[in-house]
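Visitor: 3D, please:
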Amino acid sequence: MKRVMIVVAYDGTNYCGWQVQPNGITIQEVLERHLSELLKEPVSVLGASRTDAGVHALGNAAVFDTNSRMPGEKISYALNQRLPEDIRIQESKEVPLDFHPRYQKSEKTYEYRILNRRFPIPTERFYSYFTYVPLDVEKMREAAEHLIGEHDFKSFCGTGAQVKTTVRNVTGLTIQKNGDEIIIRVTGMGFLYNMVRIIAGTLMEVGCGKYPPVYVKEILEARDRKTAGNTAPARGLTLVGVRYFSDETRY
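Guide: The predicted structure is shown next:
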């Protein structure tokens, strides 16, 4: 028996998220089906991030156990021959049997893309959120400063989440503007349900002048989901990668 890590990139447009569920096809389901066929044994895949429907990834880490004699680093090549074009393995390698992609100390990076212009661009509709309302990026950056560090992010947690604590550590939050595109990049030691999308929605509301940047500090202190902004649509969100502190490689 050996444990293999795969780094998975995918376009989440046509999937009901990562985790297997009864109401539609998911990334996990597709991976498990094709791995089971390839390795000729039942395979169960465990992912680092259970992304929602419509969310994309450049490097979601996942592991599975196998008795196959195929070298871990070769599995990526064989599996990519079977997978649909909107899912591709970027790397595969053997890891220790006790390696767990969610419980190892790690840092995840997400990007939320906003198309801010007069009219939408059809080719961007699945990969960014469009708004014609002008956004003040400097005010968004000022508001973002209040979210960096360890805080109780209860106000930024989607309803229905079952967690022991809502305290999280955001290690980086930057906002870049490239022409008509605004990119919110968030890095942290773990995230609550819909946390990044609620952060994005809140920062956009600051950007359009609904409330001042300092109000974000009040949102944190309120620990009340109703005080924060709307949850931004899934299509603008991409999991860029996962970095494990036991390895200098960023997946």
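Visitor: going by C-alpha atoms from here, please, whenever you check contacts or count neighbours.
Guide: Fine.
Visitor: neighbours of the residue lying closest to residue 91 once chain neighbours are set aside, how many?
Guide: Nearest non-adjacent residue to residue 91, counting by C-alpha to C-alpha, 6 or more residues apart in numbering: residue 7, 5.2 Å away. Other residues near residue 7 number 23, with proximity taken as other C-alpha atoms under 10 Å.
Visitor: same question for residue 184.
Guide: As a burial measure, residue 184 scores 25 neighbours (other C-alpha under 10 Å).
Visitor: before we move on, which element is residue 217 in?
Guide: Applying DSSP states H and E as the criterion places residue 217 in helix 215-222.
Visitor: re the thing from before, list the buried residues of the one helix or strand the residue nearest to residue 91 maps to.
Guide: In this structure, residue 7 is located in strand 2-10 according to DSSP H and E. Within strand 2-10, the residues that count as buried by 16 or more other C-alpha atoms under 10 Å are 3-10.
Visitor: quick one: contacts of it?
Guide: Outside of strand 2-10, the residues within contact range by C-alpha atoms under 8 Å, 6 or more residues apart in numbering are 56-67, 72, 76, 86-97, 99, 251.
Visitor: kindly report the same for stretch 129-144.
Guide: 113-120, 173-177, 203-204, 206-209, 212-217, 232-233, 235-236.
Visitor: what comes up buried for it?
Guide: 129-130, 135, 137, 139-144.
Visitor: circling back: restricted to buried residues, select the contacts of strand 2-10 in ChimeraX.
Guide: This is how ChimeraX selects the buried members of the contacts of strand 2-10, with burial counted by 16+ other C-alpha under 10 Å:
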select :56,57,58,59,60,61,62,63,64,65,66,72,76,87,88,89,90,91,92,93,94,95,251
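Visitor: which ones among the contacts of strand 2-10 map onto strands?
Guide: Cross-referencing the contacts of strand 2-10 against strands under DSSP state E gives 56-66, 87-95.
Visitor: in a helix, residue 246, correct?
Guide: No: read with DSSP: H, G, I helix; E, B strand; the rest coil, residue 246 is coil and lies in no helix.
Visitor: for the comparison step, fold the sequence that follows:
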Amino acid sequence: MPRYKVTLSYDGSNYGGWQKQMNTHSIQEEIERTLERIVKEPVSIHASGRTDAGVHALAQVFHFDSNKNLSNENWKRALNSLLPKDIRIQQVETVSDTFHARFDAAGKRYDYLISEDVLNPFYERYMAKDRAHLDVAYMQECANVFIGTHDFTSFTSSKLDPRKPRIKTIHRLEVRKEKHAVRLIFEGNGFLRYMVRMISQTLIEAGKHKLTKEDIMQMLEAKDKHVCRYKADAQGLYLVKVNYKNQEE
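Guide: Got it, this is the predicted structure:
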């Protein structure tokens, strides 16, 4: 049965996250329902990972199998014609039946955006807001603490499965001042639940000089879920890219 790799963008504002859940509307549910309308039978999709309620994606990836005889371009057209306008299919590719959107992912990029313009209603769903003037240079100095391979137990959800490894590698953590926002760029081989949001808020507090670099080093070295009480708002977070093994950059 042919397997398809799909790259999509979505505005997460109106959803309870990627994954299907009992009491909220999810992006996965919306896509599977749409695929069922096209192929006239249930279809399961498998994503590179979950995003939480309110989190956005520029290039999430999922795969699915189907015997429906459609070209890649017609899959894209059919899906976009039926999906809500806040979920857009960017590309459909035919791939090997051994490809897996989650298990073949070699790394991801997330961006986090913070605006000082707290009165701008058009940023409400798409950036975190903080009226403080952030010290971007000091945020970068503190961000360097996280680069490399570390145990990130202090910066993840307490609900994380205890069997799941907490060791991850961050290759890049850049703090960039832009015209309308401060952008945090995370690139790594993978991220734990809430990890990017918890590190982001920690760096925001450092940018307000409420935390020192030494404080952050101690938090990381503690490997203790209870030492970090910071978690940035969901709407500032974007899944920007998923990298795959043997993928040409």
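Visitor: TM-score, when you put one on top of the other?
Guide: With the length set by TM-score structural alignment, normalised by the length of the second structure, the two chains reach a TM-score of 0.96; 248 aligned residues with a C-alpha RMSD of 1.2 Å.
Visitor: on that earlier part again, which ones among the buried residues of stretch 129-144 of the first structure lie within helices?
Guide: Cross-referencing these against helices under DSSP state H gives 137, 139-144.
Visitor: tally of neighbours for the residue nearest to residue 199 of the first structure when sequence neighbours are not counted?
Guide: Nearest residue to residue 199 of the first structure in three dimensions, chain neighbours excluded: residue 156, at 6.6 Å (C-alpha to C-alpha, 6+ apart). Residues within reach of residue 156 of the first structure, counting by other C-alpha under 10 Å, total 30.
Visitor: show me what contacts residue 156 of the first structure?
Guide: Contacts of residue 156 of the first structure by C-alpha under 8 Å, 6+ apart are 192, 194-196, 198-199, 220, 225, 228.
Visitor: max pairwise distance over the residues you listed: which two?
Guide: 194 and 220 (15.3 Å; C-alpha to C-alpha).
Visitor: pretty sure residue 109 of the second structure contacts residue 239?
Guide: Yes: Residue 109 of the second structure lies in contact with residue 239 (C-alpha atoms under 8 Å); the separation is 6.3 Å.
Visitor: hmm, residue 87 of the second structure is touching residue 11, no?
Guide: Yes: the criterion here is C-alpha under 8 Å, and residue 87 of the second structure meets it with residue 11 at 6.7 Å.
Visitor: hmm, back to that, can you flag which of the contacts of stretch 129-144 of the first structure belong to strands?
Guide: Reading strands off these with DSSP E, I get 113-116, 173-177.
Visitor: which of these sits closest to residue 50 of the first structure?
Guide: residue 113 (19.5 Å).
Visitor: post-alignment, the helix or strand residue 171 of the first structure falls within versus the second structure, mean distance?
Guide: Assigned by DSSP H and E, residue 171 of the first structure belongs to strand 167-178. Strand 167-178 of the first structure: mean distance to aligned residues in the second structure after superposition is 0.7 Å, counting by mean C-alpha distance after the TM-score superposition for the first structure.
Visitor: got the angle between that strand and helix 137-144?
Guide: Per axes from the mean of the first three to the mean of the last three C-alpha atoms, to 10 degrees, the angle that strand 167-178 of the first structure makes with helix 137-144 is 170 degrees.
Visitor: just give the number of residues close to residue 126 of the first structure.
Guide: 17.
Visitor: trace it over to the second structure, please.
Guide: Under the alignment (TM-score structural alignment), residue 126 of the first structure maps onto residue 125 of the second structure.
Visitor: relative to residue 237 of the second structure, how far out is that match?
Guide: 10 Å (C-alpha to C-alpha, to the nearest Å).
Visitor: who are the contact partners of the counterpart of residue 225 of the second structure in the first structure?
Guide: Here residue 225 of the second structure is matched to residue 225 in the first structure, going by TM-score structural alignment. If you count contacts by C-alpha under 8 Å, 6+ apart, residue 225 of the first structure has them with 154-159.
Visitor: how about stretch 103-122 of the second structure: buried residues?
Guide: Buried-residue list, stretch 103-122 of the second structure, by 16+ other C-alpha under 10 Å: 105, 107-117.
Visitor: scratch that, stretch 169-182 of the first structure is what I was asking about
Guide: Counting neighbours by 16+ other C-alpha under 10 Å, the buried set in stretch 169-182 of the first structure is 169-171, 173, 175, 181-182.
Visitor: now, the most widely separated pair of those?
Guide: Most distant of those, by C-alpha to C-alpha, are 169 and 181, 26.7 Å apart.
Visitor: on the three-state scheme, residue 107 of the first structure is what?
Guide: Assignment for residue 107 of the first structure (three-state DSSP): strand.
Visitor: which strand or helix spans residue 29 of the second structure?
Guide: helix 27-39.
Visitor: got it, and residue 131 of the second structure?
Guide: Counting by DSSP H and E, residue 131 of the second structure is found in no helix or strand.
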